[in-house]
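> Provided below for reference: sequence and predicted model.
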Amino acid sequence: MKTSMPPSIVPTPGRRKPRGRLPIAGVAGAAVVGFWMLMAVFGPWLAPDDVGNMNGDAVFAPISAQYPLGADFLGRDMLSRILQGAPYTVGVALAAVLVASIGGTALAMFAAARGGWFDTVVSRLVDIQLSIPTKLLALIMIAAFGSSVPVLVLTIGIGYMPGAFRIARSLAVNVQAMEYVQAARARGESLVYITLQEMLPNMLRPVLADFGLRFLFIVLLLSGLSFLGLGVQPPDADWGSLVRENIIGLSEGSPAVIVPAIAIATLTIGVNMAIDGFAGRKRRGG
């Protein structure tokens, strides 16, 4: 007797498992982040005016054809100031998060793979550093060595490294117990091979998500330090510095105060939207 399969389980030629689509919010967030990344690279060359050009008659000038984003407290074009400040806000934050994430993740993988006393000592040292607030560490380092871009990158990178270490170690401890890692150990593979070829590819997604969140935290910390006058120093300026130096124009509703704050907000919101979008794609796509 001829039997037929239910329509729901009849195999369809060429049918593939549907993949999760990136939500519109995630696409928008990634576009905003990509835009500011491009401005961090090409912004200084695209600036329509030299940041040193001052016009005493245009102090806190409103938005106009000559000043598309207004003018600051010295009559300088704010559009040019924003574009010139993008490398210091985005670039310094990106360099610091690379130090934190790469350093913390590498140390965590080697500690988890090595195990024993090495893992114990490193974990306890990280716990000690975690007890020191990142802002307090930054203030101490800046007071000791002064405020410069290398000091900011290293200080903030080292300050956020323990958090990256803890996240990566929790992942690495689970991964290194898997059968394929044990098989690599049985084959006599080196520690470097095991960590880079067997462990890292299987913990990359959570590490990248943590990378994005840590970048967001560092942008806000840098902006806060610059607002206090402890970040990027004149004549250079990041967006936090632009808010601080134009704060006296707040009572006049000057765009020189609002525009850099909007730039910071769009970058941080864009990072959040991009992270949420990619996380949602992973859940829907399996």
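Nice, thanks for sending it over. None of the values given here were measured: they were computed from a predicted structure.
> rest of the way, CA atoms for contacts and neighbours
Noted.
> can you pull out the helices in this structure?
Using DSSP state H, the helices of the chain run over 24-46, 78-86, 92-114, 116-130, 134-145, 149-175, 179-186, 191-193, 204-227, 239-245, 255-285.
> Look up how far residue 142 lies from the closest residue to residue 76 other than its chain neighbours.
Excluding the flanking residues, the one nearest residue 76 by C-alpha to C-alpha, 6 or more residues apart in numbering is residue 54, at 5.0 Å. Separation of residue 54 from residue 142 (C-alpha to C-alpha, to the nearest Å) stands at 30 Å.
> Same question for residue 117.
Distance from residue 117 to residue 142, counting by C-alpha to C-alpha: 34 Å.
> okay, the two: which has more neighbours?
Set side by side, residue 117 and residue 142 show more neighbours around residue 142, with 17 against 10, by other C-alpha atoms under 10 Å.
> what's the nearest residue to residue 169 if we skip its chain neighbours?
residue 108 (4.6 Å).
> give me every residue that touches the spatially most central residue of the chain.
Nearest to the mean C-alpha position of the chain, counting by C-alpha atoms, centre = their mean, stands residue 215 at 1.9 Å. Residues near residue 215 by C-alpha atoms under 8 Å, 6 or more residues apart in numbering: 93-94, 97.
> any idea how far it is from residue 69?
Computed as C-alpha to C-alpha, the residue 215 to residue 69 distance reads 27 Å.
> Okay, one more to line up with it:
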Amino acid sequence: MRVVGWSLVLVPLVLALVGPWFVPDEPTRGAPFAGNSSLGTDFVGRDVWHQVLAGGRTVVLVAVVATALSYLLGVPWGVTAAMTRLRVVDEVLMRPLDLLLAVPSLLVLILVAAIAGPGLPVLVGVVALVNFPDVARISRAAALEVAGRPALEAMRLQGETWWRTSIVYPGRSMVRTLAADSGVRLTGALYLVASASFLGVGVAPDAADWAVMVDRNRVGLFLQPWAVVVPALLIVALSVGLNLVFDRALRTGART
């Protein structure tokens, strides 16, 4: 299972990071949905294989950066809410997040698509914003269990610094919980980036992007299926592989 997981991750990851170097600066165009190359041509006559090589970097990098940003914002937010001794502070920090969670992520994407123009910073911000409330709630739940431990109270009575009692000690205890969540969170970010591409948020409608390829080429699915099947399989393989790798790492860590 470990080999399967890493294989599913490495194939799309290598294509996403290295593939753009092997794409011609000015790709030739032929007839749409033709079969005159290895994987045929797409809806505007571009070589599908070249589009596959060039189309993964945006999906992968945006998902990784947005997920990292959601943790950079959500973990301190949740830990602060859990470690405070004032209930009013906890309520002020967490109740607005409940409102954000009540709004479907696709609705957020549609609103952003209507208000803001395409742009990768906008896409990163939207994906991070959608994931931020969940990360903050999970971090708070993990930190609450730590906050009630006698060991933490003993550290406070011994005069340990705020950094050790509120950051270092809770952080060490939350690592496994956050690691387990990060695989699922990154998978969700990948699918959210793909959904955003369908709505025109972040990338141009004719950009070399795996998610855009799935959306724009679906009209010719029965004429040229590779233009849809290959990028879709790469996105699914990366998502499934990431969860297999994270699950394997967590099981290995539990035995050591």
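Here it is on my side, so go on. The structure presented is a predicted model; accordingly, all values stated were derived computationally and were not measured.
> Give me the residues contacting stretch 72-87 of structure 1.
Residues from elsewhere that reach stretch 72-87 of structure 1 (C-alpha under 8 Å, 6+ apart): 36, 39-41, 43-44, 46-61, 67-71, 236-239, 242, 245-246, 249, 256, 260.
> among these, which ones are buried?
If you count burial by 16 or more other C-alpha atoms under 10 Å, the buried members of these come out as 36, 39-41, 43-44, 47, 49, 51, 54, 58-61, 67, 69-71, 237-239, 242, 245-246, 249, 256, 260.
> still on that earlier bit, the residue nearest to residue 76 of structure 1 pairs with which position in structure 2?
Matched by TM-score structural alignment, residue 54 of structure 1 corresponds to residue 28 in structure 2.
> Check the gap between that match and residue 207 of structure 2 for me.
To residue 207 of structure 2, residue 28 of structure 2 is 15 Å away according to C-alpha to C-alpha.
> next one: residue 157 of structure 2
Applying C-alpha to C-alpha, the value for residue 157 of structure 2 to residue 207 of structure 2 is 59 Å.
> Please apply the same query to residue 96 of structure 2.
The span separating residue 96 of structure 2 from residue 207 of structure 2 equals 36 Å under the rule C-alpha to C-alpha.
> Check residue 238 of structure 2 too.
20 Å.
> go on, residue 144 of structure 2?
Between residue 144 of structure 2 and residue 207 of structure 2 the computed distance is 45 Å (C-alpha to C-alpha).
> for residue 188 of structure 2, same thing?
Note on residue 188 of structure 2: its distance to residue 207 of structure 2, by C-alpha to C-alpha, is 22 Å.
> just residue 86 of structure 2 next, same as before
Applying C-alpha to C-alpha to residue 86 of structure 2 and residue 207 of structure 2 gives a distance of 50 Å.
> same check, this time on residue 100 of structure 2
As for residue 100 of structure 2, its distance to residue 207 of structure 2 is 30 Å (criterion: C-alpha to C-alpha).
> same thing with residue 31 of structure 2?
Counting by C-alpha to C-alpha, the separation of residue 31 of structure 2 from residue 207 of structure 2 is 18 Å.
> Quick check: chain neighbours aside, which residue is closest to residue 162 of structure 1?
Spatial nearest neighbour of residue 162 of structure 1, excluding adjacent residues (C-alpha to C-alpha, 6+ apart): residue 126 at 5.5 Å.
> Trace that neighbour over to structure 2, please.
Residue pairing (TM-score structural alignment): residue 126 of structure 1 is matched to residue 97 of structure 2.
> Its match is in contact with residue 133, isn't it?
Yes: counting by C-alpha atoms under 8 Å, residue 133 is a contact partner of residue 97 of structure 2 at 5.3 Å.
> between these two, which one's more packed in?
It is residue 133, of residue 97 of structure 2 and residue 133, that has more neighbours when counted by other C-alpha under 10 Å, with 25 against 15.
> corresponding residue for that one in structure 1?
Aligning on TM-score structural alignment places residue 133 of structure 2 opposite residue 162 in structure 1.
> Residue 151 of structure 2 now?
Going residue by residue (TM-score structural alignment), residue 151 of structure 2 aligns to residue 180.
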